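> got a structure for you, letters missing:
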């Protein structure tokens, strides 16, 4: 593949082998679909002349299916690598710092999984010290819960500290007020493009036919609200107040070089979850709190793959819709500096995280800013996912 005629630093992560999709507004214009190239956004409606890209979200384009996604990717690549197109393409390029970025897709449904063995084991050890870290079902299926699609927000949206019921173990009755144990969850999200009919299932082999691309997710969590409410039906208000996603969706075709085997799964999964061509991904993540890196979670360590998550999500006949988002759950590795949540990093508050200036955190304070970044190996390059960021505002 030829390099682009644009001037892009080698370390950019947004070269022609990436081409992630997003939705942006040029100055004094309405939102439309674009592709990031370097520090510019290419207006696809103007460059390709297709009205599907003049929409305020990616859903209509994502619903066209894999063959169309690949055709458009090839066309955009040609526009950006063949000097002959430069004169017509340059007017459709906008500097990134002059546009507004929006939520790239209308979220149809949102499901969050719990696919990291290291994260699940850490939580188990904290809260069930006298029992096995993993519950009996964990290695037989990708555990997950249904979230709230309407509170998925784009990176940069302020996160208001949630109110709710809390009951610490030492207190006899619950109280109401702002969460005192507000946390992060560094996750990877998968955006569905091609729908599936109700009553059918999607096997792991069909993952790439249905999933359009990959984004970053911070599933903010109010641990005190969650701890009191979750028995017996699982997370509810402790999770549903906000979930932040990155503004760029990296297409699966940009991640061929990042594919790796998943960890050995023992016991062997049931037939509907078995993969002949595993979809593990070598993503390197960094979590920053107030500008200081505090963790480096490795997605390659995830026990369940995104293809297995999708297979389990649909095995009961649940249909897929364009714009469905499902996330991996907290990404954590075996080392302390690889833990993707504050509850793990601080071991439930017993070992606070040190920040600059001698400050410490067990959980988030008002005014704190959290940024999650990720990269993956590309074909002779680095693929960047950009970032998902949010700043905590006081409870209303």
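Ah, there it is. Please read these numbers as outputs of a predicted model, since none were measured by experiment.
> contacts and neighbour counts: CA atoms only from here.
OK.
> report the contact partners of the closest residue to residue 349 other than its chain neighbours.
Nearest non-adjacent residue to residue 349, counting by CA to CA, 6 or more residues apart in numbering: residue 362, 4.9 Å away. The contact partners of residue 362, by CA atoms under 8 Å, 6 or more residues apart in numbering, come to 342, 343, 345, 346, 348, 349, 350, 351, 352, 353.
> let's see 6 Å
Taking CA atoms under 6 Å, 6 or more residues apart in numbering, we find residue 362 in contact with 346, 349, 352.
> ok, now residue 65?
residue 194.
> sorry, back to before: let's see if you can find the most crowded of the contacts of residue 362.
residue 346 (19 neighbours; other CA atoms under 10 Å).
> the structure to be compared is supplied as follows:
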């Protein structure tokens, strides 16, 4: 998409007045997609967030106000729409932008149609937006990898030899990806306590969040059809916030020799609104310099990072207010989304529509920008002061909320929130 595209013009305004507020996450320049129920018992359908409202795309499609190549939006996921590819994505986006623009009377002046087309976000139930066939989590923040390496290895050799050569990743559990607001039970598992010869079976004692983003595959590749780095971004439908909950003590015992398993498989939370790459285009920026120069299949010219401000807030059990504990930016990521997808497929691995790729924990260079409690508390040794209480790791009843936005000239392109509350571990026979 060109930065001159009218759907991302900074001066564009909507007749949905709440979308024009300077701090709204969902102005007309954004138009993120999600799946919702307008009321209890109603069928799921696809919508677009605009201000504090949801535009019901299934109604627009049914009424002939939105032209699509086939029925796409009376659906329980975005997958049918995503599978149509960039030409359809941009046609639909342009039509929605036009219908919501301040000067377009079609919906603006038709009270009956407006009443059908708009649903208050406050009265709707937001659902998992995508049917996710596969989930991969990367490890692409140099600052995070350095911090973790310094905690558990020689700080002078914090990065393993391969880290600067390849985007490190592992295949996670798509089955346990949940939408924001879904409570998460503390996991049980094996833990090796200091000084003990054998592990014990126990609820996790070091439960952590991981501040991440994720992207969804819209245009898949076949087996033995690697995706070129230069082509990778054209296959990405959009991005979400992602919290890859982590059981640090379970992981410490299980991850050698094959990596995380139970420590990561119990839950991953994503935000309900998928922000498209077209909406993010004005916020494209240069990625960090890479040294050594990557191998040829991982090289790409131009700017492939995105200026996305990110925050984490923790609300302790019993407290009314959350405390912001970290602020960072996605643009600091060493490995780009294009490089992640190119590396993922270079061996011949295929992807499918709806596959989710996590960025890995996003951390900055100073303590206030670290994307996990593992880093923020030095593996629990320096608990955070939350104003009358402290946290080394997450306790039962605590709520963690991620948020993020791109700052434009008088408007924001936001992701909304990605929240989860921790419930006690379930009883088990062990």
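That came in fine, so what should we check first? As the structure is a computational prediction, the values presented were derived from the model and not from experiment.
> TM-score for these two?
After superposition, the two chains reach a TM-score (TM-score structural alignment, normalised by the length of the first structure) of 0.98; 395 aligned residues with a CA RMSD of 1.2 Å.
> which one in the second structure is aligned with the residue nearest to residue 349 of the first structure?
Matched to the second structure by TM-score structural alignment, residue 362 of the first structure sits across from residue 392.
> how near is that match to residue 302 of the second structure?
For residue 392 of the second structure, the distance to residue 302 of the second structure (CA to CA, to the nearest Å) stands at 41 Å.
> which SSE is residue 79 of the first structure in?
helix 66-81 (DSSP states H and E).
> tell me the buried residues in that helix?
66, 69, 73, 76, 77, 78, 79, 80, 81 (16 or more other CA atoms under 10 Å).
> now do stretch 357-365 of the second structure
By 16+ other CA under 10 Å, the buried positions in stretch 357-365 of the second structure come out as 357, 358, 359, 360, 361, 362, 363, 364.
> contact partners for the fifth one?
Yep, that's residue 361 of the second structure we're talking about. With CA under 6 Å, 6+ apart, residue 361 of the second structure has these contacts: 210, 211, 212, 371.
> check contacts around the first one.
By CA under 6 Å, 6+ apart, the contact list for residue 210 of the second structure reads 243, 244, 245, 361, 371, 372.
> before we move on, what about the third one?
Residue 212 of the second structure sits next to 242, 243, 359, 360, 361, 362 when contact means CA under 6 Å, 6+ apart.
> one more time with 8 Å
So residue 212 of the second structure contacts 241, 242, 243, 244, 358, 359, 360, 361, 362, 371 (CA under 8 Å, 6+ apart).
> how about the second one?
For residue 211 of the second structure, the contacting residues are 241, 242, 243, 244, 312, 360, 361, 362, 371, 372, 402, taking CA under 8 Å, 6+ apart as the criterion.
> residue in the first structure matching it?
Under the alignment (TM-score structural alignment), residue 211 of the second structure pairs with residue 186 in the first structure.
> go on, the last one?
Residue-level alignment of residue 371 of the second structure against the first structure, with TM-score structural alignment as criterion, gives residue 340.
> ok, that match to residue 296 of the first structure distance?
Distance from residue 340 of the first structure to residue 296 of the first structure, by CA to CA: 8 Å.
> so between these two, which is more surrounded?
residue 340 (29 against 24).
> was I right to think the more buried one contacts residue 295?
Yes: assessed by CA atoms under 8 Å, residue 340 of the first structure is found in contact with residue 295 at 6.5 Å.
> can you work out which residues contact both of those two?
Taking CA under 8 Å, 6+ apart as the criterion, residue 340 of the first structure and residue 295 both touch residue 287.
> on that earlier part again, restricted to strands, list the contacts of residue 362 of the first structure.
Of the contacts of residue 362 of the first structure, none are assigned to strands by DSSP state E.
> spatially central, which residue of the second structure would that be?
Against the mean C-alpha coordinate of the second structure, by CA atoms, centre = their mean, the closest residue is residue 241 at 2.4 Å.
> contacting residues for the alignment partner in the first structure of that one?
Applying TM-score structural alignment, one finds that residue 241 of the second structure aligns to residue 216 in the first structure. Neighbour list for residue 216 of the first structure: 186, 187, 188, 189, 245, 246, 372, 373, 374, 385, 387, 388 [criterion: CA under 8 Å, 6+ apart].
> what's the helix or strand for residue 216 of the first structure?
Per DSSP H and E: strand 211-218 holds residue 216 of the first structure.
> so what does the helix or strand that that strand is followed by touch, helix or strand wise?
Reading on from strand 211-218 of the first structure to the C-terminus, the next helix or strand found by DSSP H and E is strand 221-222. Taking 3 or more CA pairs under 8 Å, 6 or more residues apart in numbering; DSSP states H and E as contact, the helices and strands that strand 221-222 of the first structure lies on are strand 182-183, helix 237-240.
> and of these, who's closest to residue 49 of the first structure?
helix 237-240 (38.8 Å; CA to CA).
> in the second structure, what range does the closest one match?
Under TM-score structural alignment, helix 237-240 of the first structure corresponds to residues 262-265 of the second structure.
> mean offset of the matching stretch relative to the first structure (after superposition)
Here the mean offset of stretch 262-265 of the second structure against the first structure after fitting is 0.4 Å, by mean CA distance after the TM-score superposition for the first structure.
> chain center to that stretch, what's the gap?
The chain centre lies 18 Å from the centre of stretch 262-265 of the second structure; the measure is CA atoms, centre = their mean, to the nearest Å.
> what's the spacing between the counterpart of residue 145 of the first structure in the second structure and residue 352 of the second structure?
The equivalent of residue 145 of the first structure in the second structure is residue 170 (alignment by TM-score structural alignment). Distance, residue 170 of the second structure to residue 352 of the second structure, using CA to CA: 17 Å.
> shouldn't residue 242 of the first structure be in contact with residue 220?
Yes: look at residue 242 of the first structure against residue 220 with CA under 8 Å: they come within range, at 6.2 Å.
> so which of those two has more stuff around it?
The neighbour count for residue 242 of the first structure versus residue 220, taken as other CA under 10 Å, is higher for residue 242 (25 against 22).
> which of the contacts of residue 216 of the first structure fall in strands?
With strands taken from DSSP E, the overlap with the contacts of residue 216 of the first structure comprises 186, 187, 188, 189, 245, 372, 373, 374, 385, 387, 388.
> out of the residues you listed, who's nearest residue 90 of the first structure?
residue 385 (23.8 Å).
> how about that closest one, what's its match in the second structure?
Match for residue 385 of the first structure (TM-score structural alignment): residue 415.
> pretty sure that match is touching residue 403, no?
Yes: applying CA under 8 Å, one finds residue 415 of the second structure in contact with residue 403, separated by 6.6 Å.
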